[in-house]
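S.K.: model the structure of this input:
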Amino acid sequence: MPELERTIEAGETLAFLDEVGFSLKPTVTRTWAPCGHPPVLEAKTNWQKVSTIGAITTTGQFLQHTHQAAIKGTQVIAFLTHLLRRVKGKVTVLLDNASIHKTKALSAFVTGEPRLSVVYLPAYSPELNPIELVWAYVKQQMLANFCPKNLPTLKSRLLQAWQRVRYIQLPTRLLSGSDP
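M.R.: Down below sits the predicted model:
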């Protein structure tokens, strides 16, 4: 998008925002095991979950908030407030067309913040939002074959995942086109 490239050149920061859910059910992936001894995953069979709202910026930052319930419009506004505290200058947030991104309260919040603007990505286009790759990395690398016994265990592993995402500078690598 040429207009977004111009905003970056003008010193504005782009933030790619999205939400994701993590449950006690494991992300099953291929793994190694001794010949004749297939791996066995012992997992809880309930749907308890946590939800995370996060963003990566063109300056390489990764920000996130994790909640024990589904993300609602009020959490989106709280996260945008957090984002504005952490990012200097003007910020354009790119997000999908989820109903929680189109509430009247969110529109009023954006109107009242002169440093903030919002751009909606085309419908059904997760490939345009690089934070989707962060979520995929966390699920396929950090949570692969992980069977948490309860929500505190899951939250602890997610905390490690967020630290790893920052440590390996995943947002910068994704936005520059390097392999995660």
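S.K.: going forward, measure contacts between C-alpha atoms and count neighbours the same way
M.R.: Noted.
S.K.: tell me which element Leu14 is part of?
M.R.: Element membership of Leu14 [criterion: DSSP states H and E] is strand 13-23.
S.K.: longest helix anywhere in this protein?
M.R.: helix 151-167 (DSSP state H).
S.K.: now the other sequence, so there's something to compare against:
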Amino acid sequence: MARLQGRAKADKIELLYCDESGFSCVPNVQRAWAPLGVTHLADASASRKRVNVIGALNYATGKLHFELFEHSVKRQHVVPFLDKLAQSSCQDKLTIVVVDNASIHHFIAPSMRDKWLYDHQFVLLYLPPYSPELNLIEILWKQAKYHWRSFTSWKKDKLVNEVSTLFKGVGNDFHISYA
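M.R.: The predicted structure is shown next:
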């Protein structure tokens, strides 16, 4: 991976990290407290609205390509997303898209993968199983969920707009370092 990252920084290849994540109106609680002897309880009546995102992070430029969904992200959403990435990729150099071993990333028709390779020099690189630490977009998801979000404004009817605004700000309003 270090060699690929070096080649991407030298503008020899395009290196994209791709994955999906979900965002909810209910914040992810990492820690909680309660008085001694009292069990901590979460509010079950809170809204369960979710928005899911599929994204591809360009390693060299930090640009984020993304699409939001108000339903689960499935294989039939991943293939068109990757196809759009292939068509918009730099045609004069190799584009490598790093993906994990989620089932929605597999079973893409060989003819589609061949088309991406021959027409766009666009290939998928599958990470080893159980190695999310190698997919740098996971760091972006964590930053967005735990550090960049403002939970006071995330109402059920505004969730999609808030998540979209957040991801449009990556690189301008929100910065991340992978060092």
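S.K.: show me what counts as buried in whichever helix or strand comes after the longest helix of the first structure.
M.R.: Next along the chain after helix 151-167 of the first structure, taking DSSP H and E as the criterion, comes helix 170-176. Residues of helix 170-176 of the first structure classed as buried by neighbour count (16 or more other C-alpha atoms under 10 Å): Leu170, Pro171, Thr172, Leu174, Leu175.
S.K.: what segments of the first structure are helices?
M.R.: Using DSSP H, the helices of the first structure run over 2-9, 73-86, 104-111, 131-137, 151-167, 170-176.
S.K.: ok, residues contacting the longest one?
M.R.: With contact meaning C-alpha atoms under 8 Å, 6 or more residues apart in numbering, helix 151-167 of the first structure is reached by Leu24, Gln48, Lys49, Val50, Gln61, Phe62, Val134, Val138, Met142, Leu143, Pro148, Pro171.
S.K.: I figured the fourth one was touching Lys25, is that so?
M.R.: It refers to Val50 of the first structure. No. Using C-alpha atoms under 8 Å, Val50 of the first structure is not in contact with Lys25; the gap is 11.7 Å.
S.K.: residue in the first structure matching Ser164 of the second structure?
M.R.: Aligned counterpart of Ser164 of the second structure in the first structure: Leu159 (TM-score structural alignment).
S.K.: and the gap between its match and Thr66 of the first structure?
M.R.: Applying C-alpha to C-alpha, to the nearest Å, the value for Leu159 of the first structure to Thr66 of the first structure is 9 Å.
S.K.: re earlier: so the longest helix of the first structure versus strand 13-23, what angle?
M.R.: 150 degrees (axes from the mean of the first three to the mean of the last three C-alpha atoms, to 10 degrees).
S.K.: so which residues make contact with stretch 133-145 of the second structure?
M.R.: With contact meaning C-alpha under 8 Å, 6+ apart, stretch 133-145 of the second structure is reached by 17-19, 21, 23, 28, 55-57, 98-100, 127, 132, 166, 176, 178.
S.K.: the spatially most central residue of the first structure and His67 of the first structure, how far apart?
M.R.: Closest to where the C-alpha atoms of the first structure average out (C-alpha atoms, centre = their mean) is Gly54, at 3.8 Å. Gly54 of the first structure sits at a distance of 11 Å from His67 of the first structure (criterion: C-alpha to C-alpha).
S.K.: what of Arg30 of the first structure?
M.R.: Taken as C-alpha to C-alpha, the span from Arg30 of the first structure to His67 of the first structure is 29 Å.
S.K.: who has more neighbours, these two?
M.R.: Comparing Arg30 of the first structure with His67 by other C-alpha atoms under 10 Å, the one with more neighbours is His67, at 14 against 8.
S.K.: returning to that earlier point: what is the nearest of the buried residues of helix 170-176 of the first structure to Gln75 of the first structure?
M.R.: Nearest to Gln75 of the first structure among these is Pro171, at 22.2 Å by C-alpha to C-alpha.
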